[in-house]
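Student: Have a look; sequence and predicted model below, questions after that.
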Amino acid sequence: TPADALAGAVKILVNSDDKSSLPAVLKALAQLDKTKGAGKQQTAAKGHFFKAAKLENHHLALEKMAAEMLGSPAGRYAAMAVVTLASRKGGSPESREMSLKAIEKGWSDPKQKIAFINAARDLRNPVINDRIRIAFSDPDQAVAKAAKDAAGRLKIQAPGADKTPKIATLKPEEALKKVTAHKGEVALGQAIFARATCNACHTVSQGEKQKGPYLGNIAETYRRNELAEAILVPNKTIAQGFATNVFSLKNGKSFVGFVTDEAGASVSIRDISSAEHTFRKSAIKERSTLPTSLMPPGLLSGFTVHEAASLLDYLESLVKK
């Protein structure tokens, strides 16, 4: 069908090193949006586009297209690509930094600001949440409206709405007590799961490709206070599956991370940057386990008690679905 052909073209072209293929990719994505009954192909094409490893090789071209094609369907996808690259973990630090700078530069133009706000909203990507929160009171009414419209989907609280203290201002024991006792919001907790990059190492759905320890049913094993402790003080009790393994290979390379799969003849691990590495067991020279968790301490230091409690509420809600 024409929709299958468009999705197939996106899959092939997005993996090209030739940036001249980008306009065709964006045009195909825009065409799929207008094609009736093409929901499945549209979802597949978007997945190919936003997850393509080579997308970051074209960040300069995408930044330029996002700025020059404002208001067009292709420009919308270019802006979404820039937002995606600005939040991509485990990729090129250069493309991530340049994409963030492109957003910062575009923020001085109301039309570009709206384009990036809408891109983040459509992607449910929290990378510019702080900017969007400030834009609630933007002097340009169209910008303020776009920011407030995006707030619901991104679960952004209005400035000053959350009066609870930040975790970093509390002693560990006090933070644990407050977070455990406080009632948050499940929807906000889902957004915090992404903002705190929990999704870099964890999944909550069996339908997703499994990464690190699965959290979809974690609340069946851990009580609320235990969950809070595992998140706020990860080195106190290292959760099963999160032991930090060190692998020294016969070729001189070393890897540190938690094991995601060691069935068969190979071992797969995920490191602190969420990058995955796979090597054959026969290539291992030495393997050891560190006494500390790979999960970094202070992950929620910049979040409030209400936000941390909302994360717990979200994790607890998963077992009720």
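Tutor: Happy to help now that I have it.
Student: CA atoms for contacts and neighbours, from now on please.
Tutor: Fine.
Student: In this structure, what residue spans correspond to strands?
Tutor: For the chain, strands defined by DSSP state E occupy the ranges 243-249, 254-261, 266-270, 276-280, 284-293.
Student: Mind putting those strands into JSON lines with distance to Gly160 and mean neighbour count?
Tutor: Output for the strands of the chain, formatted as JSON lines (distance: least, CA to CA, whole Å; neighbours: other CA atoms under 10 Å):
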{"stretch": "strand 243-249", "distance to Gly160": "39", "mean neighbour count": "19"}
{"stretch": "strand 254-261", "distance to Gly160": "39", "mean neighbour count": "20"}
{"stretch": "strand 266-270", "distance to Gly160": "37", "mean neighbour count": "20"}
{"stretch": "strand 276-280", "distance to Gly160": "39", "mean neighbour count": "15"}
{"stretch": "strand 284-293", "distance to Gly160": "34", "mean neighbour count": "14"}
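Student: Comparison target, given below:
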Amino acid sequence: MISPKAPLPENLLAILNKVAGDPGEPVELRARALRLLVSTVDRNLDAVVAALAPLTQGEGPPALVGVWEEFARDPRHAKRVNVYSGLARDEAAPRRLVGATVLINLITNPIVTDSGARRNAHTALDTLWKSPASAITLLEVIGRARAADFLLQVEARLADPDAGVAAAARAAHGRLARGPEAGAGARPIGGSPYDELVQAVLATPGDARRGQELFLQRACFACHTVSPHEPPKGPMLGGIAQRYSRAELTESILKPSAKIAQGFESQLFKLRNGQEVEGFVVREGGDNVDVRNVAGATTTLEKGDIALREKREASIMPEGLMTGATVADLAALLTYLETTGSK
């Protein structure tokens, strides 16, 4: 078994890198190799960054780019802000891009709740803006991610004395300043009567590519997979449009606690040492129980260590993940889900 906390043996590291980067191998096999490599990032940072760097432009097989996007938005990076701050200052542009992308996402990711990590990421960015090379990298990331939270920082550099920074700012601004959708699709989700909102979503065509962007930007990937080839987390969404209507999916997104998928009711465990563990029970034995959290990590709890166990009435999925989105955004997300398969 490979431990994410131990360095990979050199021969295995080489094999995973070779498989992940070999265009002659099946894409799903390459994605599995890359995902396995990425799972050990705490001890194999340089190898992981080298394997992910070619994917940071969003080019390549979707299954591989998806592994990069999940890595870049992983909320667990909040524990290692200093590591990614260092990467963002690296002399090598690909390494800077990896570090800067993680920092930007720690600030914009709605499921990152560590305020200290957000503050540290902001502090790191304040330093990075002072270097033209780092500033250009940040602007590239902001533009590619359409991170509108940084619009003011982008506008402040449109006339930067460094020509490279100014050009990067104009490119980022062009992506951020694209006008909202016209017509019913531009209608904001917040404040609309629910029934009217559902009808508007059903009547609006969706852009699957935009929906995939939202799936990542809104951190849906943290709790859900869209392929059976990915490590299980919460409810698998591949092929879900074959089982539920667009109206039902809309309700699940906007009212996550209204109906919770059978088998995915989360449970809270309070341990005798004061620790709390929340997630889905995936195995229960006589003496212990396996609990998988929304990030896909499984913890084995000894029943003798459990002081309190209770089923959660509310969904582990928070409400408000589509705050600031439009009807067209929600329609796009639904259209993307319709493109996924269960096999």
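Tutor: Sure thing, it's come through. Worth saying up front: this structure is predicted, and the values here are computed from it rather than measured.
Student: What would you report as the TM-score here?
Tutor: The TM-score (TM-score structural alignment, normalised by the length of structure 1) is 0.69; 287 aligned residues with a CA RMSD of 4.5 Å.
Student: closest to Lys89 of structure 1 out of the strands of structure 1?
Tutor: strand 276-280 (11.4 Å; CA to CA).
Student: Just checking the distance from that closest one to the centre of its chain.
Tutor: Here strand 276-280 of structure 1 is found 22 Å from its chain centre; the criterion is CA atoms, centre = their mean, to the nearest Å.
Student: re the thing from before, for the strands of structure 1, give me CSV that also has distance to Ala228 of structure 1.
Tutor: Below are the strands of structure 1 laid out as CSV (distance: least, CA to CA, whole Å):
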stretch, distance to Ala228 of structure 1
strand 243-249, 18
strand 254-261, 21
strand 266-270, 23
strand 276-280, 27
strand 284-293, 15
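Student: nearest to Leu60 of structure 1, of those?
Tutor: Of all the strands of structure 1, strand 276-280 comes closest under CA to CA, at 26.3 Å.
Student: which helices and strands does that closest one pack with?
Tutor: strand 266-270 (3 or more CA pairs under 8 Å, 6 or more residues apart in numbering; DSSP states H and E).
Student: The strand it packs on corresponds to what range in structure 2?
Tutor: Counting by TM-score structural alignment, strand 266-270 of structure 1 falls onto residues 289-293 of structure 2.
Student: Would you mind pulling the contact partners of that stretch?
Tutor: 233-234, 277-284, 298-303 (CA atoms under 8 Å, 6 or more residues apart in numbering).
Student: show me the contacts for Val256 of structure 1.
Tutor: 244-247, 269, 271-272.
Student: let me redo that: Ala247 of structure 2
Tutor: Applying CA under 8 Å, 6+ apart, the residues contacting Ala247 of structure 2 are 198, 202.
Student: aligned partner of it in structure 1?
Tutor: Under TM-score structural alignment, Ala247 of structure 2 pairs with Asn225 in structure 1.
Student: try Arg218 of structure 2
Tutor: Arg218 of structure 2 maps onto Ala196 in structure 1, by TM-score structural alignment.
Student: just checking, that match touches Leu299?
Tutor: Yes: look at Ala196 of structure 1 against Leu299 with CA atoms under 8 Å: they come within range, at 6.9 Å.
Student: how about the helices in structure 2?
Tutor: Shown for structure 2, the helices assigned by DSSP state H span residues 10-21, 27-38, 45-52, 62-72, 81-88, 93-108, 115-128, 132-145, 151-155, 163-176, 194-202, 208-217, 246-254, 327-339.
Student: The match of Arg218 of structure 2 and Arg287 of structure 1: what is the separation?
Tutor: As judged by CA to CA, to the nearest Å, Ala196 of structure 1 and Arg287 of structure 1 stand 30 Å apart.
Student: quick revisit: quick one: contacts for the match of Arg218 of structure 2?
Tutor: Contacts of Ala196 of structure 1 (CA under 8 Å, 6+ apart): 299-300.
Student: try the one 10 residues further on
Tutor: Contact analysis of Gln206 of structure 1 by CA under 8 Å, 6+ apart lists Gly216.
Student: quick one: what's aligned to it in structure 2?
Tutor: Checking TM-score structural alignment: Gln206 of structure 1 goes with Pro228.
Student: how far away is that match from Arg246 of structure 2?
Tutor: From Pro228 of structure 2 to Arg246 of structure 2 the distance is 22 Å (CA to CA).
Student: related to what we said a few turns ago, do you know which of the strands of structure 1 lies nearest Ala78 of structure 1?
Tutor: Here strand 276-280 is closest among the strands of structure 1 (CA to CA), at 27.3 Å.
Student: how far apart are that closest one and its match in structure 2?
Tutor: Average distance, strand 276-280 of structure 1 versus aligned residues of structure 2 after superposition (mean CA distance after the TM-score superposition for structure 1): 3.3 Å.
Student: quick one: contacts of that strand?
Tutor: With CA under 8 Å, 6+ apart, strand 276-280 of structure 1 has contacts from 265-271.
Student: Next, the angle from it to strand 254-261.
Tutor: Using axes from the mean of the first three to the mean of the last three CA atoms, to 10 degrees, the direction of strand 276-280 of structure 1 lies 90 degrees away from that of strand 254-261.
Student: How about Ala295 of structure 2, nearest residue that isn't a chain neighbour?
Tutor: Ala222 (5.4 Å; CA to CA, 6 or more residues apart in numbering).
Student: How about the contacts made by that neighbour?
Tutor: 70, 74, 233, 294-295.
Student: what do we get in structure 1 for Ser192 of structure 2?
Tutor: Match for Ser192 of structure 2 (TM-score structural alignment): Leu170.
Student: give the contact list for Glu294 of structure 2.
Tutor: No Glu there; residue 294 of structure 2 is Val. 222-224, 233-234, 279.
Student: 6 Å - rerun?
Tutor: 223, 233-234 (CA atoms under 6 Å, 6 or more residues apart in numbering).
Student: sorry, back to before: please report how far the match of Gln206 of structure 1 lies from Arg218 of structure 2.
Tutor: 21 Å.
Student: picking that back up, how many residues are close by the match of Ser192 of structure 2?
Tutor: Neighbours of Leu170 of structure 1 under the rule other CA atoms under 10 Å: 14.
Student: again with Ala194 of structure 1
Tutor: 16.
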